[in-house]
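> Could you work out the structure for the sequence below:
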Amino acid sequence: MSNYIPNTFINSFSLLGDHLRHPDTELKEIIETEKLYNAWFTPESVSASVAAIAEHLSHANLSKWTASYNLNANHAPKHIGLILAGNIPLVGFHDIMCVLLSGNHALIKASSQDTRLIKYILNKLVSIDARFSNRFTFVEKLQNFDAVIATGSDNSSRYFEYYFGKVPHIIRKNRNSLAVLTGHETAEQLHALGHDIFDYYGLGCRNVSKLMVPQGFNFTPFFEAIESYQPIINHHKYNNNYDYNKSVYLVNSDKHLDNGFLLVKEDTRLSSPLAVLFFEYYDSLASAEKTINMNSEKIQCVVSGGALKVNAQVVDFGKSQRPGLADYADGIDTMKFLADL
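All right, here's what the predicted structure looks like:
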């Protein structure tokens, strides 16, 4: 049986948060050099991800989050297979933390795009609390697991269902986020929306890939408000995507707007190519809500300045890439899933 005591584990994660708020030399080196292993993981993106995690790792935040779950009983740790995504830095950390705080053992199949950061943080956790040394294992292939949490594409999800369908599982597919605008947003709100669009170069499922706007919407204030994000075009991979998509639209005579670093195109699809933002007109907020609800299984969150009657998480401008501890991916309560095993 385990000697799992939630409060002491919370203390350890809280100390980890203190460390991430004051990076040591090793972490600073990883932040600066991660771009050599993954060009999308620039120092700015990695620092933002580390800071976002550190913000939540306080004793108060962790205690409040875990209080509603039955995590007090001693139990033999179950082995939870984790297939992590690697689209943005440390995107799999929350799943690992859930497994560890629920008193279980994490079998981690890390993404080749994001291994150094995850390993560094878990090694730091072990240096803070040696009990975690036998609570996780990095693996190349999942086997001998009691449950699985797998994150991937719509394609890979079919394989995950086939291989892991006989055990308790959470399997996540492609999702996108969108913003609902009314035309009455302030310049500050529209500027904050730029974070939802451009943070992590738009690679996350919580990044806004589409706008829903009223008929006759004027895009000029939007473009003016996001002008300060122009330096994103200096990233060579982002620039390559911008140039490619712009060429396609010009060759095909596809109507679009272009401010020099973002292409904006009317399209009913949710998922836009990198460096492209789709938009769709709505007749009324009620019709926009209906469209969102019809596609709720493909939507991660909705950015809006007001209340919406939708079956999706609604967040304020600038907050889509700053989820709270209880803002679970795909709306599935990971901690409850683990606590109920």
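> From now on I want contacts and neighbour counts done on CA atoms only, so please keep to that.
Will do.
> Not counting sequence-adjacent ones, nearest residue to Gln113?
With sequence-adjacent residues excluded and distances taken as C-alpha to C-alpha, 6 or more residues apart in numbering, Gln113 is closest to Gly86, at 5.1 Å.
> Count the neighbours of that neighbour for me.
By the measure other C-alpha atoms under 10 Å, the count of residues near Gly86 is 20.
> pretty sure it contacts Ser112?
Yes - applying C-alpha atoms under 8 Å, one finds Gly86 in contact with Ser112, separated by 7.2 Å.
> Could you pull out the helices in this structure for me?
Along the chain, counting by DSSP state H, helices occupy 6-21, 25-33, 43-56, 59-66, 93-101, 116-128, 154-164, 187-198, 220-225, 236-251, 285-294, 334-339.
> Sequence B follows; please return its structure for comparison with A:
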Amino acid sequence: MRLKLQERIELLLRLGEYMGGNAAEWEAVKSKAYVVNNWFTREFTDLAVENIRTAFLQPAALLGLAGRYNLPEEQPHPKKVGLVLAGNIPLVGFHDVLCTFLSGHDAWIKPSSKDEALLLHLVGKITEWRPEAAPSLEVRERLNGAEAFIATGSNNTSRYFEHYFARFPHIIRKNRTSVAVLDGTESAGELEKLADDICQYFGLGCRNVTALRVPKDYDFVPLLRALDKYSELKHHNKFRNNYDYNLAVHILNNKFYMSNDVVLLVEHESPFAPISQVHYQFYEDRATAVAELEGRSDIQCLVGRGLLPFGEAQMPAADTYADGVDTLQFLSSL
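Predicted structure coming up:
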């Protein structure tokens, strides 16, 4: 017997309560996630978990999605949906799993090896509580037989996805990043929130700000001071190795840079920056700069006044969809 919509919602709400608790096995899994992938520090794992709990796994959010998409109480023609998940930040693929499960289709989950521990544990808790949910949440090494696909990867892997999944309904996600547009009058509080957008998850997420657009004669000193909020990152071995490498490259190439010993600010046209580095470019007219960025397909978020508020880049709502592609609309159309 398949679970009805209300039963699926109740399970997701129970999962949210579990994620907010400190059960010994949950604490152990979060510790294991760090051992497997040192980028998943306890601080950032807890941050990801809390954002998921408060934004996705709440009655208003789940009922709102169910009502907006007119999700059926019981899916009359459930499809097997292959989910190829990313692993750059903790539980980054959770939203795809949630949407597929909520829609009533069967999620065939292929997690990233970088983010297996957390996701597999949470899926396992749902099927432990309700064994009937097992067909709807299946972890698989191979996705042969799936009838639709949602796959997240790099620009390179996306070409393979497009080839392999061409004859199936699909969503293919590529590399994206985020940009902040500043006007030079931001308060210390706003810049501190921008530091969150830049440094949370070590800057590894597509919603992390990796580039800035600033006016001519912009004073970078207040921003560098705000970035001191994350001075502890320099004690993280992997992050520090990246910083030292990038710093050495700039010194050897006699390249101008600015730094607070944690983040390097470098003038560069690309919105994509290596770990520990943020690119900036000057603009003549802010509105023109915003319009140019809005026209790009590789920008996930635009942060700034009149745009996504500072400090909210890593706080997507339940109906905020990666790459701007409506996942639940796609699933509802299958």
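> Reformat the helices of the first structure as a markdown table; add distance to Cys205 of the first structure and mean neighbour count.
Below are the helices of the first structure laid out as a markdown table (distance: least, C-alpha to C-alpha, whole Å; neighbours: other C-alpha atoms under 10 Å):
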| stretch | distance to Cys205 of the first structure | mean neighbour count |
| --- | --- | --- |
| helix 6-21 | 24 | 19 |
| helix 25-33 | 22 | 15 |
| helix 43-56 | 14 | 19 |
| helix 59-66 | 23 | 16 |
| helix 93-101 | 15 | 20 |
| helix 116-128 | 19 | 17 |
| helix 154-164 | 13 | 15 |
| helix 187-198 | 10 | 21 |
| helix 220-225 | 22 | 15 |
| helix 236-251 | 17 | 15 |
| helix 285-294 | 16 | 16 |
| helix 334-339 | 17 | 20 |
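> Need those in JSON lines (columns: distance to Ser304 of the first structure).
Formatted as JSON lines, these follow (distance: least, C-alpha to C-alpha, whole Å):
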{"stretch": "helix 6-21", "distance to Ser304 of the first structure": "30"}
{"stretch": "helix 25-33", "distance to Ser304 of the first structure": "32"}
{"stretch": "helix 43-56", "distance to Ser304 of the first structure": "21"}
{"stretch": "helix 59-66", "distance to Ser304 of the first structure": "25"}
{"stretch": "helix 93-101", "distance to Ser304 of the first structure": "25"}
{"stretch": "helix 116-128", "distance to Ser304 of the first structure": "32"}
{"stretch": "helix 154-164", "distance to Ser304 of the first structure": "27"}
{"stretch": "helix 187-198", "distance to Ser304 of the first structure": "9"}
{"stretch": "helix 220-225", "distance to Ser304 of the first structure": "14"}
{"stretch": "helix 236-251", "distance to Ser304 of the first structure": "26"}
{"stretch": "helix 285-294", "distance to Ser304 of the first structure": "11"}
{"stretch": "helix 334-339", "distance to Ser304 of the first structure": "25"}
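> Looking at those helices, which is nearest to Ile170 of the first structure?
Closest of the helices of the first structure to Ile170 of the first structure is helix 334-339, at 8.0 Å (criterion: C-alpha to C-alpha).
> so that closest one matches what in the second structure?
Aligning helix 334-339 of the first structure against the second structure (TM-score structural alignment) gives residues 327-332.
> Tell me the gap between that stretch and the middle of its chain.
19 Å (C-alpha atoms, centre = their mean, to the nearest Å).
> who touches it?
Tyr69, Leu71, Asp96, Cys99, Thr100, Ser103, His105, Tyr321 (C-alpha atoms under 8 Å, 6 or more residues apart in numbering).
> Just send those back as JSON lines, with distance to Lys80 of the second structure too.
JSON lines is the format used below for the contacts of stretch 327-332 of the second structure (distance: C-alpha to C-alpha, whole Å):
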{"residue": "Tyr69", "distance to Lys80 of the second structure": "19"}
{"residue": "Leu71", "distance to Lys80 of the second structure": "17"}
{"residue": "Asp96", "distance to Lys80 of the second structure": "13"}
{"residue": "Cys99", "distance to Lys80 of the second structure": "13"}
{"residue": "Thr100", "distance to Lys80 of the second structure": "10"}
{"residue": "Ser103", "distance to Lys80 of the second structure": "12"}
{"residue": "His105", "distance to Lys80 of the second structure": "6"}
{"residue": "Tyr321", "distance to Lys80 of the second structure": "21"}
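> Nearest to Phe261 of the first structure, out of the helices of the first structure?
Using C-alpha to C-alpha, the nearest of these to Phe261 of the first structure is helix 236-251, at 6.9 Å.
> give me every residue that touches the counterpart of Leu15 of the first structure in the second structure.
For Leu15 of the first structure, the aligned position in the second structure is Arg14, judged by TM-score structural alignment. By C-alpha under 8 Å, 6+ apart, Arg14 of the second structure lies in contact with nothing.
> ditto for Ile171 of the second structure
Shown in contact with Ile171 of the second structure (C-alpha under 8 Å, 6+ apart): Phe149, Ile150, Ala151, Val325.
> Any of the residues you listed buried? List them.
Among the contacts of Ile171 of the second structure, the ones that count as buried by 16 or more other C-alpha atoms under 10 Å are Phe149, Ile150, Ala151.
> List just the nearest of these to Arg167 of the second structure.
Closest approach between those and Arg167 of the second structure, by C-alpha to C-alpha: Phe149, at 10.4 Å.
> surely that closest one meets Pro169?
Yes - between Phe149 of the second structure and Pro169 there is a contact under C-alpha under 8 Å: 6.5 Å.
> Quick check: closest non-adjacent residue to Cys199 of the second structure.
That would be Tyr230: by C-alpha to C-alpha, 6+ apart, it lies 6.9 Å from Cys199 of the second structure.
> wait, isn't the one you found in contact with Val262?
Yes - taking C-alpha under 8 Å as the definition, Tyr230 of the second structure is a contact partner of Val262 at 7.5 Å.
> which one of these two has more residues nearby?
Of the pair Tyr230 of the second structure and Val262, Val262 is the one with more neighbours under other C-alpha under 10 Å, namely 23 against 17.
> Give me the nearest residue to whichever residue in the first structure pairs up with that one, chain neighbours excluded.
Structural alignment places Val262 of the second structure opposite Phe261 in the first structure (criterion: TM-score structural alignment). Of all residues not flanking Phe261 of the first structure in the chain, Ile233 sits nearest, at 5.5 Å (C-alpha to C-alpha, 6+ apart).
> Understood, closing this out.
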